[in-house]
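> no sequence on this one, just coordinates:
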């Protein structure tokens, strides 16, 4: 099997991002535990567990109306990326041994690059708006 390139990841993310709509939020939020489990148990994704938690919290805060200071392009890119990770039959099907999650990890990494500045802004906002002795991002 050929390598999943960053260029392919850009094309796939762009395609998925353009299709992401506000109605997709509920589906994404409902699958939070499934996503968290994938990030914790899949080798290619496990290095992104902390990043996943931040992005998922950001999407939830946006959906609930708590944090709207992020452009739609960024929030839809994050949402599309997380939905992509949920799909077992994406560009490289997850059931293929050793390589099944390469595309997921590549797209997730690309999303982190795209959203980097907005994630920093979100974390600053989250810290400023979290009560004392409370972790701003849930475990």
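That came through, no problem. This is a predicted model, so every value here is computed, not measured.

> Going by C-alpha atoms from here, please, whenever you check contacts or count neighbours.
Fine.

> Just give me how far the helix or strand in which residue 11 is found sits from the chain centre.
Using DSSP states H and E, residue 11 maps to helix 6-19. From the chain centre to the centre of helix 6-19 is a distance of 13 Å (C-alpha atoms, centre = their mean, to the nearest Å).

> Can you name the next helix or strand after it?
Where DSSP H and E defines the elements, the next helix or strand beyond helix 6-19 is helix 24-30.

> show me the contacts for the residue most central in space within the chain.
The centre of the chain sits closest to residue 82, judged by C-alpha atoms, centre = their mean, with a distance of 4.0 Å. For residue 82, the contacting residues are 28, 35, 108, by C-alpha atoms under 8 Å, 6 or more residues apart in numbering.

> In which helix or strand does the second one reside?
Under DSSP H and E, the secondary-structure element containing residue 35 is helix 32-41.

> I'd like to know which elements that helix is packed against.
For helix 32-41, the packing partners by 3 or more C-alpha pairs under 8 Å, 6 or more residues apart in numbering; DSSP states H and E come out as helix 43-46, helix 49-64, helix 72-86.

> mind giving me CSV with the contacts of residue 82 and columns for distance to residue 22?
Converted to CSV, the contacts of residue 82 look like this (distance: C-alpha to C-alpha, whole Å):
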residue, distance to residue 22
28, 10
35, 19
108, 20
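
> try this one next to it:
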């Protein structure tokens, strides 16, 4: 990815994080966006293979946080994750998604950026999931 595209992607991501901070307070809208992102990720699983597991974990973490099942993550981490999810579902971002394969390069870049920012919170959530027998086998779309 070119430096100019990285810069554009980061600026757009900052805007989506601001929007995420507001939207995260609306559980129904948050769930709808997570479901949309889940569908998009499943359609494009191949190009997302390097971030697939973490992306699915982030979807589930936001769902559990919004439902009130998991509250250990700081709100800032949830907002960053949800901002990354919003960026992912935006069709027109730094590299428009209608461009085959290349359209996901900026999405993967932002997802990786979020993973780096919230990695310790993701690991804590993963450990929590492992201790929660009812959560471990639950489908992500619940």
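On my side now, so go ahead. All values derive from a computational prediction rather than experimental measurement.

> hmm, back to that, how much space separates the residue nearest to the centre of the first structure from residue 107 of the first structure?
As judged by C-alpha to C-alpha, to the nearest Å, residue 82 of the first structure and residue 107 of the first structure stand 9 Å apart.

> go on, residue 114 of the first structure?
Counting by C-alpha to C-alpha, the gap from residue 114 of the first structure to residue 107 of the first structure is 10 Å.

> For those two, work out which one has more neighbours and name it.
Using other C-alpha atoms under 10 Å as the criterion, residue 114 of the first structure and residue 107 rank with residue 107 on top: 27 against 15.

> how about that one, what's its match in the second structure?
If you follow residue 107 of the first structure across to the second structure using TM-score structural alignment, you land on residue 110.

> My guess is its match contacts residue 9. True?
Yes: Residue 110 of the second structure lies in contact with residue 9 (C-alpha atoms under 8 Å); the separation is 7.2 Å.

> Can you point out the buried residues in the longest helix along the first structure?
Ranked by residue count under DSSP state H, the longest helix found in the first structure is helix 102-128. By neighbour count on 16 or more other C-alpha atoms under 10 Å, the buried set for helix 102-128 of the first structure is 102-112, 115, 118-119, 122-123, 126.

> swap in stretch 84-102 of the first structure?
So stretch 84-102 of the first structure, judged by 16+ other C-alpha under 10 Å, has buried residues 84, 85, 86, 91, 92, 93, 94, 99, 100, 101, 102.

> same deal with stretch 25-32 of the first structure?
Counting neighbours by 16+ other C-alpha under 10 Å, one finds that the buried residues in stretch 25-32 of the first structure are 25, 28, 29, 32.

> Now do the first one against residue 54 of the first structure, distance only.
Noted for residue 25 of the first structure: a distance of 16 Å to residue 54 of the first structure, by C-alpha to C-alpha.

> which ones are touching the closest residue to residue 8 of the second structure other than its chain neighbours?
If you skip the residues right next to it in sequence, residue 8 of the second structure has residue 94 as its closest partner in space, 5.7 Å away by C-alpha to C-alpha, 6 or more residues apart in numbering. Neighbouring residues of residue 94 of the second structure by C-alpha under 8 Å, 6+ apart: 5, 6, 8, 9, 12, 106.

> before we move on, what about residue 77 of the first structure?
13, 14, 16, 17, 20, 111 are the contacts of residue 77 of the first structure under C-alpha under 8 Å, 6+ apart.

> Any of those buried? List them.
Of the contacts of residue 77 of the first structure, these count as buried by 16+ other C-alpha under 10 Å: 13, 14, 16, 17, 20, 111.

> can you name the two of these that are farthest apart?
By the measure C-alpha to C-alpha, 20 and 111 form the most distant pair in these, at 14.1 Å.

> Name the nearest residue to the corresponding residue of the first structure for residue 48 of the second structure, sequence neighbours excluded.
Aligning on TM-score structural alignment places residue 48 of the second structure opposite residue 45 in the first structure. Residue nearest to residue 45 of the first structure in three dimensions, not counting chain neighbours: residue 39, with 5.0 Å by C-alpha to C-alpha, 6+ apart.
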